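Peer 1: I need the structure of the sequence given here:
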Amino acid sequence: MTDTDTNSWRGVQSELLRRINEKEWPAGSLVPNEVDLAEEFGCARTTVNRAMRELADAGLLVRRRKAGTRVATHPASRVVLDIPIIRLEVEQRNAEWRQSLIEKTACVPPVRITSRLGLDPDAQMLHVRSLHFADNHPFLHEDRWMNIAALPGVERVDFSAVSSNEWLIENAPYTTGDIAFSAMNADAALADLLEAPLGAAIFVVDRITWDKDIPITSVRLSYAPGYRMNTKI
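Peer 2: Here you go, the predicted model:
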């Protein structure tokens, strides 16, 4: 097994996906049951269940009651994008990660945020802004709005100690989301934060996640110039 962290369902999912992609589990083969996998990974059965359910939803596993779980013979051609932990993304680039918390405020967000999330115009949300670094160089600016009503205790979280990105991934389930990729020119404020020239081309990710019909968060990630996104199919 790889050094993947299997204490979380995302880590288990990553390892199961590796076994499928590298044909350790060929198409049509029966995969071990949840109890055996949980024992192998040293985690709870519910953790394995969540990981396998996500892969089944993506069309990579076929689960049948009493018949077990098999690798799909003809996987659905469907793009599945996971939400990365920024800290790990930086560390996987062989850089040291740290963040600087810029703002944490409970307030009424702009109408463009509440309307996009389907919230009342006067709904209070938690606004968290952070600057993430890679080897002391700006990596990205995280501008996030969090639905206080859907996240009990979120106002008490110390986001200078843990990033809102990582806290949400570990604590807030989500079932669906919207994601958009775009480019923009850095204005004076963003150029200053990212140590970039005014008007520099910035790669931007806008993402909204929901848990069923409940909006969880809306975030804009603005990356420093030179960022390159890599993914797999």
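Peer 1: please make it C-alpha for all contacts and neighbour counts, starting now.
Peer 2: OK.
Peer 1: what sits closest to the residue nearest the centre of the chain if chain neighbours are left out?
Peer 2: In the chain, the residue lying closest to the centroid (CA atoms, centre = their mean) is Ile83, at 2.1 Å. Spatial nearest neighbour of Ile83, chain neighbours left out: Ile169 (7.8 Å); criterion: CA to CA, 6 or more residues apart in numbering.
Peer 1: also this sequence, please, to line up against the first:
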Amino acid sequence: MHEEVLERIRERRWKPGDAIPREDELAREFGCARGTVNRALRALAEAGILDRRRRAGTRVALHPGGKATLDIPIIRREVEARGQTYSYALKIREDAVPPSAIREAMGLRRDDPTQRVLSVHSADGRPLAIEDRWINLAIVPMAAKADFTRISANEWLVTHASYTHGDIAFSAQAASDAEAALLHIDPCVPVFVIDRTTWYKADAVTTVRLTYAPGYRIHTRL
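Peer 2: Here you go, the predicted structure:
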């Protein structure tokens, strides 16, 4: 029961914000006691996957993610939550063959359809983060038609693409000349870097390198 509900959410059969069937309907569908359904839904609500409200029913959380794990933030919302003005600039968008290291990380062949999206997110007019992303168009074909001049790939993928798990690494590195130019800082200044690859079962959905300007803090809950 628990895993079937998760599978429907991950596959976007139940999308963020959707109301799910009532407990008695699910009990009939799965052939189990209503108490079993209640326990499964309560556990998913405690994990942040579902939003349960008395008299309003149960819905898929708008941004489902385990409370004991690091979820994928939408940078625009992070900036606005701090009371700052958000802006975004698309720098590069191209269908291309990823470098060998990217192909290896994503498990791709040279002829697999991929798209690179490079953009800069800003807060109060100052560059905050560089988003350098590769998208596997075989898994997310709709991304080829997404308007990334109006919405970042970060936000579009969080709200449109299914994923089951991911790999993430954090590091402090010296800004390259290209990164320094985009962030308006001096070359070799230490910057915070997140390298993240998300997967849908055995297939990589996207890999991204997020390079943050000095002063950025990451926050999560346990």
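Peer 1: care to give me the TM-score?
Peer 2: Remark: TM-score between the superposed chains equals 0.73 [TM-score structural alignment, normalised by the length of the second structure]; 182 aligned residues with a CA RMSD of 2.9 Å.
Peer 1: one step back: now the residue nearest to the centre of the first structure: how far from Val219 of the first structure?
Peer 2: 12 Å (CA to CA, to the nearest Å).
Peer 1: check Arg87 of the first structure too.
Peer 2: 16 Å.
Peer 1: the residue nearest to Ile83 of the first structure maps to what in the second structure?
Peer 2: Here Ile169 of the first structure is matched to Val158 in the second structure, going by TM-score structural alignment.
Peer 1: helix or strand for its match, which one?
Peer 2: helix 153-160 (DSSP states H and E).
Peer 1: ok, now Val37 of the second structure?
Peer 2: helix 34-46.
Peer 1: ditto for Tyr227 of the first structure
Peer 2: Judged by DSSP H and E, Tyr227 of the first structure forms part of no helix or strand.
Peer 1: kindly report the same for Val12 of the first structure.
Peer 2: helix 9-21.
Peer 1: try His132 of the first structure
Peer 2: Counting by DSSP H and E, His132 of the first structure is part of strand 125-134.
Peer 1: in the second structure, what residues pair with that strand?
Peer 2: Using TM-score structural alignment, strand 125-134 of the first structure pairs with 114-123 in the second structure.
Peer 1: give me the mean deviation of that stretch from the first structure.
Peer 2: Here stretch 114-123 of the second structure, set against the first structure after superposition, deviates by a mean of 0.4 Å using mean CA distance after the TM-score superposition for the first structure.
Peer 1: which residues are in contact with that stretch?
Peer 2: 75-76, 79, 84-98, 127-138, 144, 152-153, 182 (CA atoms under 8 Å, 6 or more residues apart in numbering).
Peer 1: for the second structure, what spans make up the helices?
Peer 2: 2-10, 23-30, 34-46, 75-81, 100-106, 153-160, 177-183 (DSSP state H).
Peer 1: dump these into CSV; add mean neighbour count as well.
Peer 2: CSV is the format used below for these (neighbours: other CA atoms under 10 Å):
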stretch, mean neighbour count
helix 2-10, 15
helix 23-30, 14
helix 34-46, 16
helix 75-81, 15
helix 100-106, 14
helix 153-160, 18
helix 177-183, 16
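Peer 1: of the ones you listed, which is nearest Lys201 of the second structure?
Peer 2: helix 2-10 (10.1 Å; CA to CA).
Peer 1: residues near the equivalent of Met146 of the first structure over in the second structure, how many?
Peer 2: Mapped onto the second structure by TM-score structural alignment, Met146 of the first structure lines up with Ile135. Residues lying near Ile135 of the second structure (other CA atoms under 10 Å) number 26.
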